[in-house]
Structures are given as structure tokens and as C-alpha cells.
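> Need a 3D model of the sequence below.
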Amino acid sequence: MIEIKSLNKRFGKLKVLEGLDLSIDSGGIFAVLGPNGSGKTTLIKSILGMVIPDQGDIKIAGSSVLKQSDYRNNINYLPQIANFPANLTVRELIKMVKNLRPKEANDQRLIEHFGLEAFLDKKLGNLSGGTKQKVNIVLTFMFESDLIILDEPTTGLDPISLIHLKELIHVEKEKGRTILITTHIMSFVEEIADEIVFLLDGEIYFKGSSKELKKRTAQDDLEHAIAKLISKDL
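Prediction:
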């Protein structure tokens, strides 16, 4: 699904990605992890075409996507912070996004799944952070796409909504989708991710299952295993 070769990116004198190589197969849930400044946000934005790398190539489904745009129609992206227009209602926002994408949308099922019926005619500026995140999730999953990228998807969610999100992610996995998730919640990673991709200093430092990572670091839980990776105390 995704093939990245020798990816390099600098911002001024700061080297963020350095010769990064990464291969992600079609189908499955991949947690992209790393400390602040590790390059994971730059990597995700490079895949999305929001950052142009200095060197290297990114291929999705066998075709290079650098300086292309049409491929984005087959990506669903949930940003960490959803900056919605405060004066729009939820219904108006959903309609606007549906008009922007040349795909059939299945929003009603998701609205019901996350209990948003009572909020459809409320202004986005008046909603709580958790409700905005549920709207964000609806906008992300209402289109059928082979690649789904979720940046901190659990932010602000109550326990029931978190269960619904996990169910939704598993449904998409069963459809053969490839799902990339960035998060700082290690319990969520351990429960849902098939593989972990760990970045450190702009390079892939580990790729494998949480079980393999705990064995490599001789730790019983994922939080301590990640901490040991960060410290490079292996």
C-alpha cells in the first residue's frame, strides 16, 4: 500500500527526516509513534501531500504521489485539531464536506452511531470538545477509502464513544483498509494496533508488533517498552 524510500526533510537547519525507509502492506492497523520532534507529524503530512520532502519518494498503491493531488481522494484523514467554522451548524458542515469530495457519503449511519442527531442544528462554536471530535470522526469515516489516517483520534472522547470508535476502526480493517494512527495513548495502541512504527531522530527505529517490542526491550507493558526505546537503553 505505502512504500517510502530515502525520505529527507529539513526545515531550515533542522533535519526532521533523514533517509527514512518504510513499507506498509495493504490492510491492517499501524500505530505511528515517536516522541515530540521525532518526525512522525512530518511523515504523515508528507504522505498527505501537506509537506513536500527534499529528497526521496512516496508511493501509494505502486504510484508516486509526490506533487500529485488526485490520490488524496482515496485517503480519509482525521486531523488532531478540527478547526471548524464556529458559525456553521453540524448539518451545514457535513453537507459542505460532502459537496467538496467526489464520493458517495454514508453519514447517517455514523451520525446515529455516535448519537449526534440532537446536535445537527447546533452551531459548531457552541459544541464541547468531545462532540466536535465525534463530528470530526463522522467527516473522516463517511467516505469509503482504502487509506485512513487518524491523528490522535481518541482526544476528548467519552468511554462509550471510544468503544464506538474502536468498533468503527475494526470494521474498516475487516474491509481490507490500511489505517495509520498517531496517538500518545499506549493502552489504545496495545489494544488496537497490528504493528507499531516507531520513529526516533527522523528514522524508523522499530517496526513490529507490541509483543515483539516488549520482548526486545524486556518490558512487561508497552509504556515502559516505548520509554526504553526513547532512551535507547537496549
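
> Going by C-alpha atoms from here, please, whenever you check contacts or count neighbours.
Will do.

> Count the neighbours of the nearest residue to residue 124 once chain neighbours are set aside for me.
Closest residue to residue 124 apart from its sequence neighbours, by CA to CA, 6 or more residues apart in numbering: residue 86 at 4.9 Å. Residue 86 has 12 neighbouring residues, counting by other CA atoms under 10 Å.

> show me the contacts for residue 86.
Listed by CA atoms under 8 Å, 6 or more residues apart in numbering, the contact partners of residue 86 are 123, 124, 125, 126.

> Can you say which of the residues you listed are buried?
Listed as buried from the contacts of residue 86 are 123, 124, 125; burial here means 16 or more other CA atoms under 10 Å.

> Tell me the one of the contacts of residue 86 nearest residue 169?
For the contacts of residue 86, the closest approach to residue 169 (CA to CA) belongs to residue 124, at 24.8 Å.

> Can you name the residues that contact that closest one?
Residue 124 sits next to 84, 85, 86, 87, 88, 89, 90, 132 when contact means CA under 8 Å, 6+ apart.

> Now render these as JSON lines, adding secondary structure and distance to residue 146.
Shown next, in JSON lines, are these (DSSP: H, G, I helix; E, B strand; the rest coil; distance: CA to CA, whole Å):
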{"residue": "84", "secondary structure": "coil", "distance to residue 146": "25"}
{"residue": "85", "secondary structure": "coil", "distance to residue 146": "28"}
{"residue": "86", "secondary structure": "coil", "distance to residue 146": "31"}
{"residue": "87", "secondary structure": "coil", "distance to residue 146": "32"}
{"residue": "88", "secondary structure": "coil", "distance to residue 146": "29"}
{"residue": "89", "secondary structure": "strand", "distance to residue 146": "29"}
{"residue": "90", "secondary structure": "helix", "distance to residue 146": "26"}
{"residue": "132", "secondary structure": "helix", "distance to residue 146": "24"}
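
> now the other sequence, so there's something to compare against:
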Amino acid sequence: MVEITDLQKAFGKNQVLNGIDLTINKGGIFAVLGPNGSGKTTIIKSVLGMVIPDGGDIKVFDTNIKRNSSYRKKIDYLPQIANFPSNLKVIELIKMIKDLRGQTDKDKELIEIFRLQPFLYKKLGTLSGGTKQKVNILLTFMFDSPIIIMDEPTTGLDPISLIRLKELITREKKKGKAILITSHIMSFVEEVADEIVFILEGKIYFKGSIEDLKNKTKQVDFEHAIANILKENHA
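Here you go, the predicted structure:
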């Protein structure tokens, strides 16, 4: 579904991406991990066309995304920080997004799942961070696109909402969707991810299953495997 070849990106003298090759297939959950500044969000924004790479190619459904924006309709995106208009009510935001992207009734189910009924007529500026994140998730899953990209989706979620998010992600995967996630919450990644990609200094350090990573680092649990990589590269 998404094919990234030799992706390069620098911001000034800082080489953020240095030859990233990555293929994301349908029916899987892929977690892109790495320390702050490793290039995770830059990869996501490059795929979305929000960052223009200095070199390399990105194809979505075998179509090069250069000078082509129509592919974005096939991607649902959850940003790390959703800057909603503070004076809009939740129900008004939902309607506005539906007017822009097309009509759907999936929002009704998602409102129920995340218990958002009491907040529909409240202004977004008055909501807590966790409630805003639930609205963010609702807007992401409201449309039935074949690719879902989520940047730190667990931010601010209470334990019950986190369980519901995991159930939702698993359900969408069973539909054959390709799901790309970044997260600092290793327990969440371990529960949902089929494959992980660990990025260090703009390059892919590891790509494979969590079990493969444990074997490579000779660690019995996932968090210690990740810590081992970071320790080795900061020694």
C-alpha cells in the first residue's frame, strides 16, 4: 500500500532522514519507534505530503505521490496534537469534517464507543486533553479509508478509552487496512503491533517482529529490548 524508497530529508544542517526504505502492506499494524528527533514524524508527514523530501520516492497504491494529492483521500490521519478551533462545538466540528470529506454515519457509533454524548454541544476550547483526543480519534476513524496513520494516539486517554482504541484498531486491521502508528508507550505497541520499525539518526536500525527484536538484543521483554538499543547507541 505504501512504498518508501531512499527517503532523504534535512532541516538546515540536521539530516533527519538518511535513506529510509520501508514498505507498509495491507492487513497489518506497523509501529515506527525511535527517540525524539529520530525522524518518525517526518516520515509520516512526508507520506501525507506535509513535508517535501529532499530525495527518494514515496508510492501509495503504486502511484508516486509527487505532484499528486488525490491519494490523500485514501488515508485517515490522527495528528499528535490536534489544534481544533476553540470556539467550535464538537458537533459543529464533526459536521464540518463530514461536509469536507463526505457523508458518513460512523460518527454515531464512535460517539457511543468513546462516550462523547455529554460533550457534543460543548466548545472544543473547554474540553480536557483526554476528551479532545477522543474527538481526534473519532474524526480519524469516521471514514473508511484503507490506510490509517496515527501519531501518538494514546495521549491523554484514560484506561477504558485506551482499551476501546485498541479494540478499534484491531477491528480495522481485520478489514485489511494498513495501520501505521508512532508511540512512546511500549506496552501499547507490544499489544497491537505486528511489526516494528526502529529508527536511529535518520536510518532504520531494526525492522521485524517484537520477538525478533527480543532475540536480537537478547532481552526477555520488549521495553528492555528497546532500552538495550538506546544504551548501545549512546555508549
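
> Tell me how they score on TM after superposing.
Superposed pair, TM-score by TM-score structural alignment, normalised by the length of the first structure: 0.97. Supporting alignment: 234 aligned residues with a CA RMSD of 1.3 Å.

> For the first structure, which segments count as helices?
40-48, 90-100, 107-113, 129-141, 159-174, 186-192, 210-217, 222-231 (DSSP state H).

> list the buried ones in the fifth one?
In other words, helix 159-174 of the first structure. Applying 16+ other CA under 10 Å to helix 159-174 of the first structure flags 161, 162, 165, 168, 169, 170, 172, 173 as buried.

> before we move on, what about the third one?
Under the neighbour-count criterion of 16+ other CA under 10 Å, helix 107-113 of the first structure has 107, 110, 111, 113 buried.

> To what extent does it diverge from the second structure after superposition?
Averaged over the aligned pairs, helix 107-113 of the first structure sits 0.6 Å from the second structure after superposition, using mean CA distance after the TM-score superposition for the first structure.

> what sits up against that helix?
Against helix 107-113 of the first structure from outside (CA under 8 Å, 6+ apart): 94, 117, 138, 139, 141, 142, 164.

> Mind doing that once more with 7 Å?
With contacts defined as CA atoms under 7 Å, 6 or more residues apart in numbering, helix 107-113 of the first structure is touched by 117, 138, 142.

> and if you look at the longest one?
With contacts defined as CA under 7 Å, 6+ apart, helix 159-174 of the first structure is touched by 27, 28, 114, 154.

> In those, find the pair that's most separated.
Taking CA to CA, the two most distant members of the contacts of helix 159-174 of the first structure are 27 and 114; they sit 24.8 Å apart.

> So the residue lying closest to residue 71 of the second structure once chain neighbours are set aside versus residue 48 of the second structure, what's the distance?
Nearest residue to residue 71 of the second structure in three dimensions, chain neighbours excluded: residue 60, at 6.8 Å (CA to CA, 6+ apart). Note on residue 60 of the second structure: its distance to residue 48 of the second structure, by CA to CA, to the nearest Å, is 10 Å.

> Also residue 74 of the second structure?
Applying CA to CA, the value for residue 74 of the second structure to residue 48 of the second structure is 10 Å.

> Would you point out which residue is most central in the first structure?
Nearest residue to the geometric centre of the first structure (CA atoms, centre = their mean): residue 150, 2.3 Å.

> Contact partners for that residue?
77, 78, 79, 180, 181, 182.

> Now which of those would you call buried?
77, 78, 79, 180, 181, 182.

> Would you format those as JSON lines with distance to residue 218 of the first structure included?
Shown next, in JSON lines, are those (distance: CA to CA, whole Å):
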{"residue": "77", "distance to residue 218 of the first structure": "35"}
{"residue": "78", "distance to residue 218 of the first structure": "34"}
{"residue": "79", "distance to residue 218 of the first structure": "34"}
{"residue": "180", "distance to residue 218 of the first structure": "26"}
{"residue": "181", "distance to residue 218 of the first structure": "25"}
{"residue": "182", "distance to residue 218 of the first structure": "24"}
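
> quick one: contacts for the closest residue to residue 19 of the first structure other than its chain neighbours?
What sits nearest to residue 19 of the first structure in space, not counting adjacent residues and going by CA to CA, 6+ apart, is residue 6, at 4.0 Å. Contact analysis of residue 6 of the first structure by CA under 7 Å, 6+ apart lists 19, 20, 21, 55, 56, 57.

> rerun that using 10 Å as the cut-off
Contact analysis of residue 6 of the first structure by CA atoms under 10 Å, 6 or more residues apart in numbering lists 17, 18, 19, 20, 21, 22, 53, 55, 56, 57, 58, 203.

> For ChimeraX, write the selection for the buried entries among those residues.
Remark: buried members of the contacts of residue 6 of the first structure, expressed as a ChimeraX selection using 16+ other CA under 10 Å:
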select :17,18,19,20,21,22,53,56,57,58,203
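
> nearest to residue 101 of the first structure, of the contacts of residue 6 of the first structure?
Nearest to residue 101 of the first structure among the contacts of residue 6 of the first structure, with distances taken as CA to CA, is residue 58, at 23.1 Å.

> Could you find the counterpart of the closest one in the second structure?
Alignment note (TM-score structural alignment): residue 58 of the first structure maps to residue 58 of the second structure.

> List the contacts of that match.
2-7, 21-23, 46-49, 64-66.

> now do 6 Å
3, 4, 64 (CA atoms under 6 Å, 6 or more residues apart in numbering).

> That one: what's its closest spatial neighbour, skipping adjacent residues?
Of all residues not flanking residue 58 of the second structure in the chain, residue 4 sits nearest, at 4.6 Å (CA to CA, 6+ apart).

> Trace the one you found over to the first structure, please.
In the first structure, residue 4 of the second structure lands on residue 4 (TM-score structural alignment).

> Give me the number of neighbouring residues for that match.
Quick note: residue 4 of the first structure (other CA under 10 Å) scores 19 neighbours.
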